[in-house]
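*Asks:* sequence unknown, structure follows:
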């Protein structure tokens, strides 16, 4: 009688991480997705250009050159110059830095507040949940851009107030989504097991429920960063964001609209930077959703 043994195969550490870890598995799916890889590459280049703007530019963004009014793109001024003889290449990179920093900061603050709010309401339930969600519903009744416009108008035009406005209108969406995730997870067996073992509410929420509820929230973060970029550019276009002479992408496009016939390059390069930033964020949001959904379905 012959005895057969199962074939033994070597599994690398990377393969085990991809198979067993939601984070590493999702990251592996993300970089294997052409759409996700393209979004990461474009966003990485833009973020790198914004971070290292002082090293990548050879003109100060606010310094005027007496002989360089409306100069077309050249080796000395790759994006040309504006009506005040300032280098548009450096102003675009520094404006990109402002847009990225503003969007990341405001969405981080707004999403954190909204997720904490939704988790608390969903876990406690009862009249507390009802009251908190009615407040969120009232905030959702106001369109995001109009809410941001009203807040900046009341507080005054500045980058700080734009960040406050974007964070404010980010809270309701994250609160609703995180509450829905909490309601879907809080009655599952693993939560009951943790309660039976004596785990407290904070440990249950952040150690057990949050890792299983975080998948759609990550997609929402990527989408809201793109929305924050659009809103900050719109407010800057209306003159409610970065104050002159400092540059912002929306402000550059706003100033360029009266000089379209004189300098085609004036709105083109800031607009292209804004378009690429929005494209990369939307590509990345779709790819993140595709990468984490298999794990969400497996854990459901």
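*Replies:* Thanks, I have it. Quick caveat: nothing in here was measured; it's all calculated off a predicted structure.
*Asks:* Every contact and neighbour count from this point should use C-alpha atoms.
*Replies:* Will do.
*Asks:* Could you point out the helix or strand that follows the host helix or strand of residue 252?
*Replies:* Applying DSSP states H and E as the criterion places residue 252 in helix 249-256. Next along the chain after helix 249-256, taking DSSP H and E as the criterion, comes helix 265-299.
*Asks:* now that next one against helix 249-256, angle please.
*Replies:* 150 degrees (axes from the mean of the first three to the mean of the last three Cα atoms, to 10 degrees).
*Asks:* which residues touch stretch 180-189?
*Replies:* Stretch 180-189 is touched from outside by 118, 119, 122, 123, 191, 209, 212, 213, with contacts defined as Cα atoms under 8 Å, 6 or more residues apart in numbering.
*Asks:* Would you point out the most distant pair within those?
*Replies:* 118 and 191 (17.6 Å; Cα to Cα).
*Asks:* These two: which is more packed in?
*Replies:* residue 118 (28 against 18; other Cα atoms under 10 Å).
*Asks:* who does the helix or strand where that one lies touch, helix- and strand-wise?
*Replies:* According to DSSP H and E, residue 118 maps onto helix 88-124. Secondary-structure packing of helix 88-124 (3 or more Cα pairs under 8 Å, 6 or more residues apart in numbering; DSSP states H and E): helix 34-51, helix 53-56, helix 126-140, helix 159-185, helix 215-237, helix 249-256, helix 265-299.
*Asks:* what separates the second one from the chain centre, distance-wise?
*Replies:* Relative to the chain's own centre, helix 53-56 is displaced by 23 Å; criterion: Cα atoms, centre = their mean, to the nearest Å.
*Asks:* same check, this time on the third one
*Replies:* Using Cα atoms, centre = their mean, the mean C-alpha position of helix 126-140 is found 25 Å from that of the whole chain.
*Asks:* relative orientation of it and helix 88-124 in degrees?
*Replies:* 150 degrees.
*Asks:* got a list of what residue 165 touches?
*Replies:* 147, 148, 149, 151, 152.
*Asks:* Among those residues, which ones are in helices?
*Replies:* 147, 148, 149, 151, 152 (DSSP state H).
*Asks:* What separation do you get for the spatially closest residue to residue 215 that is not a sequence neighbour and residue 22?
*Replies:* Using Cα to Cα, 6 or more residues apart in numbering and skipping residues adjacent in sequence, the residue nearest residue 215 is residue 292, 6.1 Å away. When distance is defined by Cα to Cα, to the nearest Å, residue 292 is 8 Å away from residue 22.
*Asks:* and the comparison structure, right after this:
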């Protein structure tokens, strides 16, 4: 029995290594996925090494340098109080990437657990939970996020919480649909027959087998979440000045758009690149991991 288990583990490890090699091969063959990865990797490096890339302080004011046009001294120009916009965009990358990843991970973990439990057990609780999810999905994402953020109070944390609440139903429905299929597989029925606990079956057999579409959805939602955070910041519901957050910078710079075009333009380009990068990665992963999408 022990030898059979060991041989089974060896076969499983070889299978995992083969899948990883195949995944890397397919990624290399997809130029748009490579482009998306390149954009996000560059942004991540900028966020990590921000203090070494720019010598300016993102919140320090220097009124004598206010509204300087893009130049060798200030590549992206300066704002209304003389702060270097390039520095603020780079530091804003930290906030946007951290916020986006935190929101989708929070929504994904909670949504996958709820959806897996509902799909596995079914019954009355499943129906009640899914009707609540349908109610949330009935509202436009941006409108509901605005209402929740305004109700909770204007702050970056409340924006994260509001967007996470809006995103949870997507993962609940997705994981529930997969769980309804997986729970009828023979290995799940065998595990239940041998008396394994429901919690063990959910974490060992259900969740690992619904994770592929979840990964695709997480990647696609990262771009959308960064855009939502910037939108709520633009509306004054997110981070407050002088925090170098892209949406807040665009909101302030929009007032000076006609004369100081560089002020809102460069943070806007940063939002566009981050959102596009994650969307390209998500589209590539969907083509690679979801066999239905290639038909």
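*Replies:* Sure thing, it's come through. Small disclaimer: the values here were computed from a predicted structure and weren't measured.
*Asks:* Comparing residue 292 and residue 22 of structure 1, which residue is more hemmed in?
*Replies:* residue 292 (22 against 19).
*Asks:* In structure 2, what sits opposite the more buried one in the alignment?
*Replies:* Aligning on TM-score structural alignment places residue 292 of structure 1 opposite residue 289 in structure 2.
*Asks:* now its match: how far from residue 215 of structure 2?
*Replies:* From residue 289 of structure 2 to residue 215 of structure 2 the distance is 9 Å (Cα to Cα).
*Asks:* out of the helices and strands packed on helix 88-124 of structure 1, nearest to residue 113 of structure 1?
*Replies:* helix 159-185 (6.3 Å).
*Asks:* which residue in structure 2 lines up with residue 105 of structure 1?
*Replies:* With TM-score structural alignment as the criterion, residue 105 of structure 1 pairs with residue 102.
*Asks:* Grab the nearest non-local neighbour of that match.
*Replies:* In space, residue 102 of structure 2 is closest to residue 160, 7.9 Å off (Cα to Cα, 6+ apart).
*Asks:* That neighbour matches what in structure 1?
*Replies:* That one, residue 160 of structure 2, aligns with residue 163 by TM-score structural alignment.
*Asks:* Could you do residue 279 of structure 2 as well?
*Replies:* Match for residue 279 of structure 2 (TM-score structural alignment): residue 282.
*Asks:* distance of the most centrally placed residue in structure 1 from residue 134 of structure 1?
*Replies:* Taking Cα atoms, centre = their mean, the centroid of structure 1 lies closest to residue 225, which sits 2.4 Å from it. Going from residue 225 of structure 1 to residue 134 of structure 1 by Cα to Cα gives 25 Å.
*Asks:* likewise residue 95 of structure 1?
*Replies:* 38 Å.
*Asks:* Which one of these two is surrounded by more residues?
*Replies:* Legend: neighbour count by other Cα under 10 Å for residue 95 of structure 1 and residue 134, higher for residue 95 (27 against 11).
*Asks:* Distance of the alignment partner in structure 2 of that one relative to residue 193 of structure 2?
*Replies:* By TM-score structural alignment, residue 95 of structure 1 lines up with residue 92 in structure 2. Separation of residue 92 of structure 2 from residue 193 of structure 2 (Cα to Cα): 53 Å.
*Asks:* what do you get for residue 223 of structure 2?
*Replies:* 43 Å.
*Asks:* Compare these two and say which one has the larger neighbour count.
*Replies:* Comparing residue 223 of structure 2 with residue 193 by neighbour count (other Cα under 10 Å), the higher total belongs to residue 223, at 25 against 9.
*Asks:* isn't the match of residue 95 of structure 1 right next to residue 245, touching?
*Replies:* Yes. Assessed by Cα atoms under 8 Å, residue 92 of structure 2 is found in contact with residue 245 at 4.8 Å.
*Asks:* How many neighbouring residues does the residue nearest to residue 102 of structure 2 have?
*Replies:* So residue 160 of structure 2, with other Cα under 10 Å, has 22 neighbours.
*Asks:* And the one 4 residues further on, by the same measure?
*Replies:* Using other Cα under 10 Å, residue 164 of structure 2 has 23 neighbouring residues.
*Asks:* which residues does residue 247 of structure 1 contact?
*Replies:* 61, 91, 92, 94, 95.
*Asks:* same thing with residue 117 of structure 2?
*Replies:* Contacts of residue 117 of structure 2 by Cα under 8 Å, 6+ apart are 176, 202.
*Asks:* What of residue 22 of structure 1?
*Replies:* Counting by Cα under 8 Å, 6+ apart, residue 22 of structure 1 has contacts 292, 295.
*Asks:* Could you check how far it is from residue 63 of structure 1?
*Replies:* Where residue 63 of structure 1 is concerned, residue 22 of structure 1 sits at a distance of 49 Å (Cα to Cα).
*Asks:* again, but for residue 236 of structure 1
*Replies:* 21 Å.
*Asks:* ok, and for stretch 129-138 of structure 1, which residues are buried?
*Replies:* 129, 132, 133, 136 (16 or more other Cα atoms under 10 Å).
*Asks:* Same check on stretch 178-187 of structure 2?
*Replies:* Buried residues in stretch 178-187 of structure 2 (16+ other Cα under 10 Å): 178, 179, 180, 182, 183.
*Asks:* now, which of the contacts of stretch 180-189 of structure 1 sits nearest residue 263 of structure 1?
*Replies:* residue 118 (49.2 Å).
*Asks:* In structure 2, what residue corresponds to that closest one?
*Replies:* Match for residue 118 of structure 1 (TM-score structural alignment): residue 115.
*Asks:* what sits against that match?
*Replies:* With Cα under 8 Å, 6+ apart, residue 115 of structure 2 has these contacts: 171, 172, 173, 174, 175, 176, 177, 179.
*Asks:* so the fourth one touches residue 214, yeah?
*Replies:* Yes. Because the distance of 7.4 Å satisfies Cα under 8 Å, residue 174 of structure 2 is recorded as touching residue 214.
*Asks:* Need the overlap of contacts for the two.
*Replies:* What both residue 174 of structure 2 and residue 214 touch, as defined by Cα under 8 Å, 6+ apart, is the set residue 112.
*Asks:* one step back: mind checking how far the match of residue 292 of structure 1 is from residue 33 of structure 2?
*Replies:* Applying Cα to Cα to residue 289 of structure 2 and residue 33 of structure 2 gives a distance of 13 Å.
*Asks:* Likewise for residue 236 of structure 2?
*Replies:* 34 Å.
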